[in-house]
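Asks: Okay, here's the prediction I keep looking at, along with the sequence it came from:
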Amino acid sequence: MSSQQAQLQRQMEQVKTAVADALAQADKAGASAAECAISRSSGISVGTRLGEVETVEFNQDGALGITVYRDQCKGSASTTDLAPQAIKAAVSKACEIARYTSSDPAAGLAPAEMMAYDYPDLNLYFDADQSADYALQQALACERHALGLDARIVNSDGASYSSHAGFRVYGNSHGFIGGYLQSRQSLSCVLIAKQEEQMQRDFSYSVARDQQQLLSPAVVAEQAAKETLARLNARKIDTAKVPVIFRADVANSLFGHLVGAISGGNLYRKSSFLLDSIGQQILPDWLTIEEQPHLSGALASSPFDNEGVRTKTQTIIDKGQLQTYLITSYAARKLDLPVTGHAGGIHNWRVSHGEQDLAALCKQMGRGLLVTELMGQGVNLVNGDYSRGAAGFWVEHGEIQYAVEEITIAGNLADMFKQIVAVGNDVDHRHGVLTGSVLIEQMRIAGN
């Protein structure tokens, strides 16, 4: 174990002691149940623009959140001071708040038998150089390389580099206190290109837990330049109904809407177009989505959720059929359904795919739209209506012809999911949903 890791480990153990103290204080104060959580992170973020240093920020954050329950009345407080007296004061404040809140039959902890008392080490922490010199070197090298790649790249919105490390600790009055170390690094570059009177902007980025797995500054720069230059001479297109490919880096948003539609909060509020859909065919029968929370070093891995519930590998969609909703303990009581370990979100959804890369998907589509950017929030999860601004490329005869902009794509998510024709093998690993590009049979395109 390195000195960096050892120091973080000691800090985490101290926080576990503080959590145990808070839970004991809550018990003494007469709480029927209590839970505490803290995510502490420290590191550096830097930004450069046109080869000059623009920002250098060192940051450290993370407060201990304390929630107590008194006969299903809930009170919460937080403190950044973990001294015994500060913790006692926060617990007292949470108990006082609980006296004034209304009783909620659904309030409380997740079931004791579902706690992750024995949880695995998922290798989510890696040592990193967090010096200002190193961070600035990465950002400056990326931007300077990008600016020298092509005369049409005339400006930059900057490059940024960040490196953060810390830990997460959760405990409750079931006797569970767990914690794990985690790290995250990122590098990005935003460029502006000009040809004649038209200017276009685009970017690229890399993110990983391990600093050694980040793409190099040169590669990020070259990807940003390629994306930006490709958008030059963008055109508007006529309104039409055509096939649409969501490129992998935006395709995850489609399945993000699925996450929202099957999440307990929207279900008990009856704010989802997928109510009463367990066992129903909502995707093509060749498509399966499996959740794998314990992938070593993955960005969305977690040994337990935000309620201490053990995470597990499970099939979300089996041959197109919905197998489970995503249920927290609160939603479970509202809906009379089992807890699924999704408090705080999903954990590495793997979307099944074929052997085709993006170029092969374009050939399969023949004529249609390749979407590379989405704008706006025109998605209604109550009825599934979908309408968002978009940009990308027009495809004819299976080949990209030119960039397009100022268009709107529209449809209904229920139909869009069922009309998925293929998923490519170009999986983007920078998100919690691991998917390749997605070809949809038909959508409405509003252009000229």
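Replies: Received, thanks.

Asks: make it CA atoms for all contacts and neighbour counts henceforth
Replies: Noted.

Asks: any idea where the helices of the stretch 201-350 of the chain begin and end?
Replies: 217-230, 248-261, 264-268, 329-335 (DSSP state H, counting those that start in this stretch).

Asks: check contacts around Gln9.
Replies: Contacts for Gln9 (C-alpha atoms under 8 Å, 6 or more residues apart in numbering) come out as Leu181.

Asks: Over to it. Which of the three states is it?
Replies: Assigned by DSSP: H, G, I helix; E, B strand; the rest coil, the conformation of Gln9 is helix.

Asks: gap between it and Cys95?
Replies: According to C-alpha to C-alpha, to the nearest Å, Gln9 stands 31 Å off from Cys95.

Asks: Comparison target, given below:
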Amino acid sequence: MYRLERILKKEKRLKLKMKKILEYTSKKPLLIESYIDHTFGYNVLVRNQNIEIIEFNQDSIFNINVYSNQKKGSSSSSDLSYLSMKNTFKSACNIAKNSFIDRYNQLPEKKLLVTNPKNLFLLHVDNITINQAINLVINTEKISLNYDKKIVNSEGANFFYSITIKIIGNSLGLLSSYCSSLYSLSNGIIAKNNDGMQRDYSYSINRNFKKLKGPNWIGKKSAKYAIRRLSPQKIQTTFLPIILSSNISKSLFFHLAESISGINIYNKSSFLLNSLNKKILPDWCSILEDPNILGGLGSKPFDAEGVKTKRKFIVEKGILKTWILNNYSSNRLNLKNTGNSGGIHNWIIINNNRSYSFKNLLKIMNTGLLITELLGNGIDLITGNYSRGAVGFYVKNGNIQFPVDGITISGNLKKIFNNIKYISTDINVNSKIHCGSLLIEKIHISGI
């Protein structure tokens, strides 16, 4: 399908295109920043053992930012021909002329830019043919459908494969690139008994196909998950401790990342606005951002502005050490650029407390709720107020008793963060946020 030689040749050609357009733009007394993203791959979906989708995709984007007298113009095109790229540049120039002056519109300092990008082993080329992909998803779904008589239907098994080539350059001499791959296998299944139907799913994501969980693991797990949700019960409105399972615990830290992003800080639209160098998590908890994990889902040798990425503590022993900044937000806040244009990289949630297995976490909680799915998005980042629908299981004496649905968990994120008591060792590897299950002290549960 996609051979390594072909991918590397394509990267080289795109890099030459970028070099050529930068040479063209250098004739103007302007500051230029530009990138090319070229992505290609395919998607296969099977439902009830029938092929529903075989989809090939190939997308390209050329984006250019022009800075002129503290004015900025941006333009983009999906046409990577030299003529189109020149016209895109001219459009950006015209936009810049008619834009307002903003003294924070600048390129990153040259000393921050990447020079020799590290090889982070983000590209793993496996020539998985369409027929192989079809067999993979058919087998995954078949294992689920045959798992138990309670399994009655399927939401589909899906295999996704993509390659991305990223080129970046600017008028300060930057011209760098890297390639990455992404594979995923997922399966959604439906179970039924006399009380009704329930659905659940399982999935695996990796940059290396050989490290994906296989059909047997994903098929059985999705079926098992769907069956265990049958015959859910309602509970009374109350306050209870909860455990957020490792497949959803990352969501809390994504809310944290959003609340400390530069744009929300300089717009004064975050409940953590005055929290820099203050305690926001328990003192046994740290967050290390490591963009250089080999093969990591959040690994990058440079950010979206070409700034070299580096390891740093976001939170150290509970203390917030930095905002998440790109060049513009760092200028607005008069702080150092943190190399986070485009968002966060790999976050490792470090537990300096005693380590516990997931089973031990249930025992420690004793009585409460295990939350396995969150619904809706009732988060107000300005106040920190948090309210989301939830699905899970009632736990008593450290043992799961019965499934629960129709509940809402609510509170304030600032309090929720500080009320994290323990993190288990069952780390979810399907995300750039590496976190186990979280035990959170009593939280409001809205039931019946």
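Replies: Nice, thanks for sending it over. Only a predicted model underlies this, so the values are computations on that prediction, with no experimental measurement involved.

Asks: Gly175 of structure 1: which of the helices of the stretch 201-350 of structure 1 is closest?
Replies: When those are compared by C-alpha to C-alpha, helix 329-335 sits nearest Gly175 of structure 1, at 17.2 Å.

Asks: Do a quick rundown of the strands in the stretch 201-350 of structure 2.
Replies: Assigned strands in the stretch 201-350 of structure 2, in chain order: 238-244, 285-289, 312-316, 319-320, 347-351 (criterion: DSSP state E, counting those that start in this stretch).

Asks: out of those strands, nearest to Ile440 of structure 2?
Replies: strand 238-244 (5.4 Å).

Asks: so the closest one corresponds to what in structure 1?
Replies: Mapped onto structure 1 using TM-score structural alignment, strand 238-244 of structure 2 spans residues 240-246.

Asks: Can you point out the buried residues in that stretch?
Replies: Using 16 or more other C-alpha atoms under 10 Å as the test for burial, stretch 240-246 of structure 1 gives 241, 243-246.

Asks: same thing with stretch 272-279 of structure 1?
Replies: 272-274.

Asks: Could you export the helices of the stretch 201-350 of structure 1 to a markdown table, including columns for distance to Glu197 of structure 1?
Replies: Below are these laid out as a markdown table (distance: least, C-alpha to C-alpha, whole Å):
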| stretch | distance to Glu197 of structure 1 |
| --- | --- |
| helix 217-230 | 14 |
| helix 248-261 | 28 |
| helix 264-268 | 47 |
| helix 329-335 | 54 |
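
Asks: wait, which of the ones you listed is closest to Arg168 of structure 1?
Replies: Closest among the helices of the stretch 201-350 of structure 1, once you apply C-alpha to C-alpha, is helix 329-335, at 19.9 Å.

Asks: what range in structure 2 does the closest one sit on?
Replies: By TM-score structural alignment, helix 329-335 of structure 1 lines up with residues 327-333 in structure 2.

Asks: The matching stretch vs structure 1, mean deviation?
Replies: Here the mean offset of stretch 327-333 of structure 2 against structure 1 after fitting is 0.8 Å, by mean C-alpha distance after the TM-score superposition for structure 1.

Asks: List the contacts of that stretch.
Replies: Residues from elsewhere that reach stretch 327-333 of structure 2 (C-alpha under 8 Å, 6+ apart): 104-108, 262-263, 266, 305, 336-339, 341.

Asks: Distance across stretch 357-376 of structure 1, terminal residue to terminal residue?
Replies: Stretch 357-376 of structure 1 has its terminal residues 28 Å apart, counting by C-alpha to C-alpha.

Asks: so how far is it off the chain centroid?
Replies: On the basis of C-alpha atoms, centre = their mean, to the nearest Å, stretch 357-376 of structure 1 sits 23 Å off its chain's mean C-alpha point.

Asks: Likewise for stretch 138-145 of structure 2?
Replies: In terms of C-alpha atoms, centre = their mean, the centre of stretch 138-145 of structure 2 is set 27 Å apart from its chain centre.

Asks: how much does it stray from structure 1?
Replies: Compared with structure 1 after fitting, stretch 138-145 of structure 2 deviates on average by 0.8 Å (mean C-alpha distance after the TM-score superposition for structure 1).
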